[in-house]
Each structure stands twice: as structure tokens, then as C-alpha cells.
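Asks: I would like the atomic coordinates for the input below:
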Amino acid sequence: MAQEDIFKKLVAHCKEYGYVFQSSEIYDGLSAVYDYGQYGVELKNNIKKYWWDSMVLLHENVVGLDSAIFMHPTIWKASGHVDAFNDPLIDNKDSKKRYRADVLIEDQLAKIEEKINKEITKAKKRFGDAFDEKQFRETNPRVLANQKKFDDLHERYTKALNDSDLNELKQIIVDQEIACPISGTRNWTDVRQFNLMFSTEMGSTSDGAMKIYLRPETAQGIFVNYLNVQKSGRMKIPFGIAQIGKAFRNEIVARQFIFRMREFEQMEMQFFVRPGTELDWFKNWKSTRMKWHQALGFGEENYRFHEHEKLAHYANAAVDIEYKFPFGFKEVEGIHSRTDFDLSQHEKYSGRKIRYFDPELNESYVPYVVETSIGVDRMFLQVISAAYCEEELEKDSRVVLKLPPVLAPVKLAVLPLVKKDGLPEKAREIIDNLKFDFNCQYDEKDSIGKRYRRQDAIGTPFCVTVDHQTSEDNSVTIRYRDSMKQERVNISELGRIIGEKVSMRNLFEKL
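Replies: All right, here's what the predicted structure looks like:
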């Protein structure tokens, strides 16, 4: 099945099983804004807990913060967002749709790369164990031709980005004959810069109102509070401040569900270091963050680092961690060495000294910063994409979300075999005992087989069936979602068995 079709099924599955809904759907929805349903919010909270605890519990020198969404407007002038927070946009005159010019070109690069990968995949099947991929890449005429196309386009695109050459970006789109996905035509406008910040007004009267912005990132709330945290917590460099919070960007919407939204949530950690040590710490956090992703068990081959084509004005090093979504490798996390740009700018614009006194050096300085920034919603989509699975069985088929048990919204479903003979009461008793430790669900509707399938689709890792033998020996059948194997265990063992499987410690020990 084509990856695009799988992604459509995934989006439909998220709605059908209470993970993600279109916001304001009864009013025909609001573009690029989504609501998380009863299972979606549980999965989202579990992802946030995995990130938060891996940062704050596992690192003695990382603490938390929750800063306000509304901030003084001069902050965004100091950070460069007022003047430089722009995307290069291009409109198709026929469809009236607007696109990011850089995304259109990156998609074209991805198509060329996919052609190369298809040639390699075919050759692997043809030659089997004798296949030498390195030699094939260096000698096959079609691969070499496509590689040259890729390299030439990549070099031209990178130069245009670094030079902020909007005319050249449009010319690349024209020369590559890139068509609008909606109209199929190449009737493009010029490329223009478009500021992504939402603005509003704060004040009781129109004359006294102040223009402010919904924050486009959570990082600035950390920077303007860094000295408050450092002094009140007696923090010594190096130390980090972690934050989870909402941010808002007036994005030009890609057709990729919750991958890019106008209202989204970020998990960011700013790590303050001594100047001159930032690149070592950048390398360290790059490795640490990749381990965090790979610990979920979705396959190391599905992750890669992507070096930035153009560094932001504040950075001296930047890399993305990309995951292989059904629509290709895309960013889920960014790691940036932000130098001292942000803190120095806030010193300049606020007129306040926000330096750190280093007792070891007996001097004060503006710290350098290494940032790790991950989108909660993208991480949610990555987990769901990796977990979604359609399996053909001997007699039928099933759709299952093979979520890591530690992240699964519902940890345990308790199912009475029939709705009589005291079995429902016994099932309720089990839930009443385990609900303090796990998110449990009771289900008695339909046949036991249909209930298993329903829990598979939700992603519940364990189902416990209460039957007539339970009344005799206090045992139940526990069914494991991924293998569908069943075993008989005593009710008293359930807490231990499930607790061991869903403990965050299982992930943390891999980091």
C-alpha cells in the first residue's frame, strides 16, 4: 500500500478512536488547528512526562519553568522576531493556495533522493547478499545521474537560502518545473517574506492599548528568567532550564495533519554554559537526544541527523533529528548552539545586567546557550505513525497501535467474559484495585474477540479476561497486544506484571 494511503488511514484512525479531532468541526473546522480527544490527551501527557522526567529527574543541573504566553513586546524586538521571523512564501495564481518556497524545493530534493533509493532497493532484491551498495552508488548510471541532479539543486538552493535571494528561490521553482499540488499548474507569483507572529492588543481602552504578540516560541521566556532561576536556585554553570508550553505561528499550512499547526506545544530546554565550551555541549546533547528517541524502539534506521543548510542569525551550530514519516524524513527535534545572542540582546534592550558570576574564573560573563527543542505535536504524530500497523491474521485482519506500553493511553482493559454470574462484579473489583496505579478501562460490550480488536486499535497493551475459572482459583487470562499470546496468572500478580512493563524506568535505563 502506498505511504500516502497509509497516512490517510492513520488520520481517519485518529478521529475514529478518539485521538485527534478537527477543532470547531461542527462549524466546518478551523484550518491547521486540532483538538486532542480522550486517548490523544493521555498519549500526549505521557510523551510530555517522558520528556520532562528525562530532563529534570535524570539531570541534577536541569530545573523547570512555566513562563507566560503574553510577554513584553520589546522582547520580540530584542530576539529578532519582529524583523526576521519570516518565511519565504509563494502563491499559485490558479489554486489561490500559498506555499513555503523552501518546502517546495526540499520536497523536490526528496523526490530525487527517492528515485535513488528505489534503484538501490531494486538492486538489493536482484543481487541479494552479494549486493555492494557503495559500489552500486559509484557506478550505476541512473544513480549517478540522479545524484548529480540532487547535488546541483542542493548547492543552488543552499546558496539562495544563505543569500536570502527570493528571486533565485522562485527561479529554482520555475526551472525545476514544480507544480502546485492542488491545481497542477506552474502559474506562480514572486516569492515574498511573511512574518509569522500573531498580534493582539492589551489594555482597557483603545487609546491606551499596547500591541503585543502571542509567543512564537517558548525559549524567550526562559532567557528573560534565567538569572531569576540561577539566583533563587543557586545554580552553577553548566545548568539547564526546561519548559513545556504553547506557542503560536501563523503558518502556511502543509497537508500533513498535526505536523505543522498554528497553535502547538513545545518542549524546550536551554542549557547555559561557559563560553568556549558550547560546541562540546552541543555534541553531547545531540547524542543524548538521539538516544531519547531511539529508546522508544521504533528502529534506529528510521532516525537521522540533518545539518542545517542555513544557520539562524543567532546560531554557530544547528542540527535536526528527523524521523521517517509516511511522507518522508521530517524534523521532530532541533538542537542549536545559540551562542550568547539572546542574553546579550536582552541586556542591550532592557538595560539590565543579566550576567553570571563564575566563582571558578572569578569573573562575570554572558553565558552561551545550547538548546534542545521538540514539538509535542510532531512527537505525537511520530509515535502514532510508528505504532500504526495493519496485520493479516489466519482468519481475519486487525488494525493495531503498537504503542510503547509506557506511553499507551490505556494500560489495561478488564473484560468479563459474559455479563452475568458475578463476572462483571469481579472485573470491577480488579479495576478498583489497579486504578490507583494504571489507567484502566472496563469493557463488556460485544464478543470477547471484538473487544480485543477494539483495544488493539486503541493501543492498549494488556487485556485481562475474567471468566468462570476466576471464581474458582482467582486467576485471569492476560492477553498481550503485540503477540496476542495469552497466559493464566493470579489476580494478585497483575499489578507487578503490568507495573514492570509500563515503568518509565525501562526507557530511562536506555539513555
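
Asks: contacts and neighbour counts: CA atoms only from here.
Replies: Fine.

Asks: Spatially nearest residue to the residue nearest in space to the middle of the chain (excluding sequence neighbours)?
Replies: With distances taken as Cα atoms, centre = their mean, the residue of the chain nearest its centroid is residue 379 (2.2 Å). If the residues on either side of it in the chain are set aside, residue 379 comes closest to residue 332, at 6.2 Å by Cα to Cα, 6 or more residues apart in numbering.

Asks: for comparison, sequence B:
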Amino acid sequence: MQKISALAKQRGFIFQSSEIYGGLSSSYDYGPLGVELKNNIKRRWWKSMVQGRGDIVGLDSAIFTHPKVWEASGHLSSFTDPLVDCKKCKRRFRADHLLEAKGIKPELGTLKELPPEVGGCPECGGQLTAARDFNLMFKTMMGPVEDEATEIFLRPETAQGIYVNFNNVLQSTRRRLPFGIAQIGKSFRNEITPGNFTYRTREFEQMEMQYFVKADEADKWFNQWQGDRMDWYKDLGFNESNLRFREHGKDELAHYAKKAVDVDYKYPWGWGELEGIHNRGDWDLSQHAKHSGEDLQYRDPESGEKSIPWIVETAAGADRLTLVALLDAYSEIEGGRSTTTESNKEAETVLKFHPSIAPIKVAVLPLSKKEELNKFTDTVLDQLRPKWMTMYDESGSIGKRYRRQDEIGTPFCVTVDFDTAKDKAVTVRDRDSMKQERIGISEVENYFAEKLEGI
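Replies: Presented below is the predicted three-dimensional model:
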């Protein structure tokens, strides 16, 4: 993970937030390449979920919502983690994490009263307090007066914004079951123990889809979405040996869930969640109907019967997925990959991103800054920039420039050389195979349109 975080900073993927002031714990900013990578992931998700389908529509709901939304959803009473404190060093820990570290399955009894096997504080050995519930929602005030009447919360998930807009979407789009609503947006959780770079942070961006179905079809659609989501990760080129399903036991299920399966990824520290697929039953719409007094039933246009739809949810994090994209693409080659181009490093780093999410699609590398090549370089750039994110690099030997592009995951490099003036052609280099191909300048746009089709 240290190599990934170092590369992320060095090459402009991810920076520590507020670094000039010493940084803010578990808070990160996305640099020039990181914002492109993250946006490409979000675009690919949206294209798969919304643009490429006829049964899912989009939504962008507000971060601030009426406090009663969180009362109805159960977040005010149930959105908690078990917190323990060290009486000596004052560090705080999640009780369930301490149990898992000792190989003990967290259960209600062991969470409230930690067994002797847990021992003392993992940092200093000091005595730990009994566990208590800690609500993960960030609280703030709306307006100039601070009192209970103005108390609101930063949303801990985007899903509730979808549920409270169920009737609005249903009536404005005239949808029939089954149909879905997708949303990408920021959420906030006051995590007790954030960490592992961008894996767990207090501010994060979610990519959630809520699929509304008939109750007797919920299992069918759950299985369908479970398979579809795994296929999506495989289509991104992620190593299949790093992916698995993990079903939640009954004692793990959230208060709203009938069933939950995670798509797990094998991180450097072990297996962990990448995306969750949940059968939420009719809990959410039923609760909001009860607390708001609104009728959130769906009326079947054929039978006339009314019922509360069940919900199958897919919930992924754009930040976590960006981290996984870096981890899965990272490759280190001892001694370098090429004997024909120079390399002063003992090992060369290559990020083998799927072209659809690579921050830079094509790099244009002129062999010389001389004016005789500039007009050809400009012609190539004029063809590429309107369609694909393109980088221009004229500094250093061509070998070093290839290495730099490999290190940021650029799939293709175009070299404008001294023969270009004669044959009106350029050399295209493939990142993964390192094979080179000569194509005419007039063919550049069509060549990459074929190589990057649909991207």
C-alpha cells in the first residue's frame, strides 16, 4: 500500500488534504490524474446503469434532507458502531474490529462486554472501557440560530434521497415495475477508525442504484443483479482471483435487509467489501409512508392492485473503486521491460488500466522541439484532443517518456519523429505489448476511434 500511496502522490492521483497545514486525517484530494480516473469510473458506471438500459433513470438528490427522513429510515436509532476507549492513551476503537483481530465472531453479548481474550489496548496495553453505541451521522445546524429546531444531518447514504422521491419519479416518468433509480453523490460518516488510504474515509462518494420490484420477484432480481455486478468488474479487467462473493450471516444483516451479498476484493491487508447487493424488502418505502403520511404504494396498471414495492440495492463507492483500480492495475517489473530503450531504474512500474478508465488515453511525444515537427505534432493533437484526454510531453529521452506514460497507465503513445516530415506518418506504441505501429497522420483519428470504440 505504501508504494501505491507514494505513486498516487508523485504522479498526481491522490494528495493528502490540507497537506500544507499538516494534513487532515483520512481526508484526501484527487489530483489531475486522480480526478480523471475517478470520473472515468463514474462515467462507466453511469453508462452501464442508466445510459445503456431502458429501465433505470437518474437522480441527484440534496445532501441536506429533513431530519424526519433519518428518523423514518432508522438511522437516528440504529446507525451506530460499538465504540471502546483506552483509559490510558485515550485512543478509540471499534469493538467488533478488536474481536475480529482475535478471531472472535462479534455477537451482541461480546460487543457489549469484551471477553478477556481481547486483552488491553492494541496500542499501549491499557485498560479498555465497556462498549457503547456511537452514531455515525455528522450533525450540523441550518440557519443562524443553533437550537434543536435547526438541527440537521449530513447524509450518511444517498439511498434515502431516492426513496423520498419515489412518487416524484414514478409520476414524472410513468415507469412500471420493475424499474430502478441511480444516483452518484457525496455521503458522510463519522467513522471511528477510518484508514487504509482511501478505503475508509469520513467523506466519500457513493454510486447507488435502487431497483423497485414486485415482492415475489425480489429473489430473482437479487440473483440477476448479483451476477451483473460481478460481470461489470470482470469487464473492467480486474483480476478474477482478487474478486469473490461473501454472503452476510443473519447476525450481520442491517435492520432493513432481508439478504446481503458483498462483492469482495483482495486488498493488501486481506479481503474487504467493494460493493454491496441488498434485498431491502419493503422496509424503506413502508417506513417513509408511515412517518410522512404519504401513499407510497405502486398501482399495477393491469390488475389495479396496490402494494409497496420491494427494493434490490447495489451500492458501491467511487473512492474505494478508484483505489481498487490503482491496486489491480499496479505492476512492477524488475530490471525493466525493454532492452531497446534506456531505464535507470531497477524496476519499472506499469499501471495496466482498462482503456475506458485510464486517465490519459493517448500521449503525443515529439522527438524534437524543432519547428519542422511542430506543425505535424499540432495536427495530431488537433485530431485527438476533442475526443480523448490527451497528454503532450516533450521533455527527456523517448525511453524515459514511455516509462512516465507507463507509470500513469496511458494505453497509447504517438511519436512524431524525423521521418514524419517525409512519410507524413507517426509511430503508435501500445502500453501492454510495447509493440509499435506506423500509421499515417491522416489516419490518426480513425485509428483511435477503432481502438477506443465505445470509450
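
Asks: what's the burial count for the residue nearest to residue 379 of the first structure?
Replies: Using other Cα atoms under 10 Å, residue 332 of the first structure has 23 neighbouring residues.

Asks: what's the answer for residue 173 of the first structure, then?
Replies: Around residue 173 of the first structure there are 20 residues (other Cα under 10 Å).

Asks: Please apply the same query to the one 10 residues further on.
Replies: Counted with other Cα under 10 Å, the burial measure for residue 183 of the first structure works out to 14 neighbours.

Asks: residues touching it, list them.
Replies: Neighbour list for residue 183 of the first structure: 94-95 [criterion: Cα atoms under 8 Å, 6 or more residues apart in numbering].

Asks: make it 10 Å
Replies: 92-97 (Cα atoms under 10 Å, 6 or more residues apart in numbering).

Asks: repeat for residue 312 of the second structure
Replies: By Cα under 10 Å, 6+ apart, residue 312 of the second structure lies in contact with 180, 209-213, 218-219, 221-223, 225-226, 257-260, 277-282.

Asks: For it, which three-state class applies?
Replies: strand (DSSP: H, G, I helix; E, B strand; the rest coil).

Asks: show me where the stretch 151-300 of the second structure has helices.
Replies: 159-163, 166-173, 218-235, 283-292 (DSSP state H, counting those that start in this stretch).

Asks: Make TSV out of the ones you listed and add distance to residue 454 of the second structure and mean neighbour count.
Replies: Converted to TSV, the helices of the stretch 151-300 of the second structure look like this (distance: least, Cα to Cα, whole Å; neighbours: other Cα atoms under 10 Å):
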stretch	distance to residue 454 of the second structure	mean neighbour count
helix 159-163	29	21
helix 166-173	27	13
helix 218-235	13	15
helix 283-292	37	19
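
Asks: Minimum distance to residue 426 of the second structure: which of these has it?
Replies: Evaluated with Cα to Cα, the helices of the stretch 151-300 of the second structure place helix 218-235 nearest to residue 426 of the second structure, the distance being 30.8 Å.

Asks: what span of the first structure lines up against that closest one?
Replies: Mapped onto the first structure using TM-score structural alignment, helix 218-235 of the second structure spans residues 278-295.
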